[in-house]
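Chemist: The sequence and its predicted three-dimensional model are supplied below.
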Amino acid sequence: MKIRRILATAVAAAVTTPVLLLSVTPAFADDKPAAQTQEKKQSIAELEKAAAAAKAVYDDAVAAESAAEAALEATIADTFPLTVAAKAAEVVAAEAATAKTAADQAVTDAKAVVDGLPETATEEERTAAATALTEAEAAAVTADQAKTAADAAVVTAVDARDDARVEAARALGQAQEATKVALADKTAADKALADAKEEAEEEGEDCVPEAKLTTVVTGLPSTVVAGTKVNFKLRVTNGTDRTMDEVLPFAYVHATDKSGLDELDDLVKLQWLSGSSSKWKTVDNEHYMDAISPLKAGAHADIKMRLAIDAAAPAGNGVTFVAGDYFNDNGTCGGTPDLEGYEFMIAAAGSKPGKVDDAKPGATKPNTSDLKPQSGTSASPVNGSLAATGSSSATSQLALASGAALAIGAGAMFVVRRRKAGSHA
């Protein structure tokens, strides 16, 4: 038997778009063979659409990168308008420098004439020499001003040309990064599709969705400051009229900076605490916690959890997903139809957000009214019944690609988790 859950969202990405928080699409097969086949086809069809969308984004990114590269090459060409303007300014500056040199020499020559007048020079000759010197000095001042203005024009023109080149180079770098992100999206989408097709070909009985198996988070703040840890609770409730022999709680956290471009998953850590241990355990790459064995009809179990955010994390956004799967000794199995996503903001280290509300689920909040807690207690943590069979044996696959580009399109995200036949035993 296997459980498969596919999370799919389209990512609208522009420079001004904040982080994308995820929505949930159920992907369990129905319990009837015909419905199972139809659901598989629908899930694969959705993945095919997502893969096609991711490819379109990648193609657009490649085209944008080529355009950015061409734009940079244009700024380096001799025919680039700002380059032409800079060269023209340099010509004018050179001519102004020549004119200034000539004007300075004329002043020197005029002074030599004045100094060289003999004592026998007439008053008319002296006046003419003095007038020539005055005119030469005035011309020299004008030439100096013209040279100063021409030199300043050269600086302005060269700066404009160089700024254009730097901006073009920056745009190319951003386009190249966007291409990498789009390629990662495409690779993830292609792999998710290939895995789904492979899984559809495997023999075995599909598990069924169970809306009355619910997972609800309480106490997770809607804003968490980087460098802090916050405790919250995950309640798993069996709202059916039958005992579930083994229930596997599932949790996963994803975060990005405010732009949505940079993932912060390495800086966020999700932990849980077993009722039989005082040591916090990190939710591993399988994203399952130890099994609740059993969870009786109408009962619930509370799991203490903790979200830790590294002080190096920038301001951003995050989402914590929770779900649950069950397996019975008689071979029946199933799980919550949806992944429940609780969105939160990350405040920079040292921030003081004050009193904040609890994070709210992105989907409809499950109805847990009129359900009795396990062993008749109202809020008892899982105690003694957590078996060590869940996290070590569950096989899951995560393909998460946050799509964001320079206003050139959208990407697709997928979370696929799968549990194969007999892995819960």
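Modeler: Structure received.
Chemist: hey, let's count contacts and neighbours off CA atoms from now on
Modeler: Will do.
Chemist: Just name whatever secondary elements the lengthiest helix in the chain is in contact with.
Modeler: As assigned by DSSP state H, the longest helix anywhere in the chain is helix 123-201. Using 3 or more C-alpha pairs under 8 Å, 6 or more residues apart in numbering; DSSP states H and E as the contact test, the elements touching helix 123-201 are helix 33-76, helix 81-115, strand 397-399, strand 409-419.
Chemist: Deepest-packed of those, please.
Modeler: Each of the helices and strands packed on helix 123-201 was given a mean neighbour count from mean count of other C-alpha atoms under 10 Å, and the largest, a mean of 23, is that of strand 409-419.
Chemist: contacts for that one?
Modeler: 1-14, 50-51, 53-54, 57, 60, 182, 185-186, 188-189, 192, 394-404 (C-alpha atoms under 8 Å, 6 or more residues apart in numbering).
Chemist: The structure to be compared is supplied as follows:
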Amino acid sequence: MKIRRILATAVAAAVTTPALLLSVTPAFADDKPAAQKQQLPSITELEKAVAAAEAAYDDAVAAESAARAALEAAMSDTSPLAVAAKAAEVAAADAASAKTDADQVVVDAKAAVDALPETATEEQKAAAATTLTKAEAAAVAAGEAKAAADAKVVEALDARDDERFAAARTRDQAQKATKAARAAMIAANEALSDAREWDGSDCFAEAKLTMALTGLPSTVAAGTKVNFNLRVTNGTDETMEKVLPFATIEATDRSGLKGIDDLVHLQWLSASSSTWKTVDNRNYMDAVGPLKAGAHADVKMRLTIDASAPAGNGVTFVGGDYFNDDGRICGSADFERYEFLIAAAGSKPGKVDDAKPGQVDDAKPGKTKPNTSDLKPQSGASASPVSGSLAATGSSSPTSQLALASGAALAIGAGAVFVARRRKAGSHA
């Protein structure tokens, strides 16, 4: 089995890009996804990927530890901003007390004016009026000082709380980064382990075994479902006894930070049953075959997005392996990536183009280009449908075990796509 071998490249691409795992700010929001060339990596390349994954995990653990310490310091009453806020509160209390005293002096001065006897001299009346005027001016000044002190309290508390909020957010993102780095490390180690166990006999990446989605819209509104096909094409000049298609799907909100996989459901329909089966990112679909030279077969698929799903981004990867009676175990050379936008529930995307397959353009790193895999048989004749379409052979237990790591690797690769597209989620709200 070679699903892990093919997908190990996706692991390598992800784990050697620590910025995608350790970023705790949107600084990389406009970066392009790292190149993910779907080819069989060597043991040396996988060993380097494992080393990079382990280093990235160590960095993530250290970053999380630092973030926890920073949050603890920010929450402390002895932090500089907490101390400044406390001092501002004390100053505000003093200003309030001074304002109360000044108001009382005004009351006393008014009482003194009212208490002047009829026999009071002009000099006595003038002195009492002057005292009252001064008291009133002092009360106004005390009021202004109190207002200024109150404003400083608000400013100081906001600064303290902002620091605490930022520290808590950084801690949370560091925890997520550690979790992602650990998953990448596990996937890389499993890919290396599988590669060491596999002897590579008679196995190669067959560029003319292709998996292509047709009819998947480039924008799908939450609360709707769409039907489309996965076309499996044998473009070689020999029969493939059994082809096992594989698919996986991942989704995030527009920020690219929150996964919404549980709100996005990818299903397929077996030729032997009318019951839709859910793609679980771990198992092959039922086998297609025998698939003659130049023939193709279609697997019916359905995408359902829950109405509660936020606007965001989705990506589906498709690929597969084939097995012949002579013992050969081979597979498609590339896993195709189909990206689509998720529009908010109730929106009407209207007529949109189908999602297009994309591969990384070597000439322009970070730019995608349409897939140019040859979908025709070597004879030049157009591909013809295979009779019988899907064989109801089901999935064997070894395939389930192998595809388990494949799902993890694809999730990492999909994450790279989402982070790079955070600010390019489309116009459908």
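Modeler: Looks like it came in fine. Since the structure is predicted, the reported quantities are computational estimates derived from the model, not experimental observations.
Chemist: about what we covered before: which among the helices and strands packed on helix 123-201 of the first structure is found nearest to Lys296 of the first structure?
Modeler: strand 409-419 (22.2 Å; C-alpha to C-alpha).
Chemist: and the closest one, how far from the chain's centre?
Modeler: Distance of strand 409-419 of the first structure from the chain centroid (C-alpha atoms, centre = their mean, to the nearest Å) equals 14 Å.
Chemist: Does the residue of the second structure most remote from its centre belong to a helix, a strand or coil?
Modeler: The centre of the second structure is farthest from one residue, Thr119, which by C-alpha atoms, centre = their mean lies 87.4 Å away. Here Thr119 of the second structure is recorded as coil under DSSP: H, G, I helix; E, B strand; the rest coil.
Chemist: got it, and Gly318 of the first structure?
Modeler: Gly318 of the first structure is classified as strand under three-state DSSP.
Chemist: Please name the nearest non-neighbouring residue to the equivalent of it over in the second structure.
Modeler: Under the alignment (TM-score structural alignment), Gly318 of the first structure pairs with Gly314 of the second structure. Nearest non-adjacent residue to Gly314 of the second structure, counting by C-alpha to C-alpha, 6 or more residues apart in numbering: Ala251, 4.2 Å away.
Chemist: and the one you found, what element?
Modeler: Here Ala251 of the second structure, judged by DSSP states H and E, is contained in strand 242-253.
Chemist: so that strand matches what in the first structure?
Modeler: So strand 242-253 of the second structure sits over residues 246-257 in the first structure, by TM-score structural alignment.
Chemist: Can you tell me what sits against that stretch?
Modeler: 19, 236, 262-265, 268-270, 283, 287-295, 314-328, 390.
Chemist: Next, the buried residues of it.
Modeler: Neighbour counts over stretch 246-257 of the first structure (16 or more other C-alpha atoms under 10 Å) mark 246-257 as buried.
Chemist: what does stretch 217-233 of the first structure give?
Modeler: Under 16+ other C-alpha under 10 Å, the buried positions of stretch 217-233 of the first structure are 217, 220-227, 232-233.
Chemist: just stretch 130-146 of the first structure next, same as before
Modeler: Neighbour-count burial for stretch 130-146 of the first structure, counted by 16+ other C-alpha under 10 Å, picks out 130, 132-133, 136-137, 139-140, 143-144, 146.
Chemist: post-alignment, that stretch versus the second structure, mean distance?
Modeler: Superposed on the second structure, stretch 130-146 of the first structure shows a mean distance to its aligned partners of 2.7 Å (mean C-alpha distance after the TM-score superposition for the first structure).
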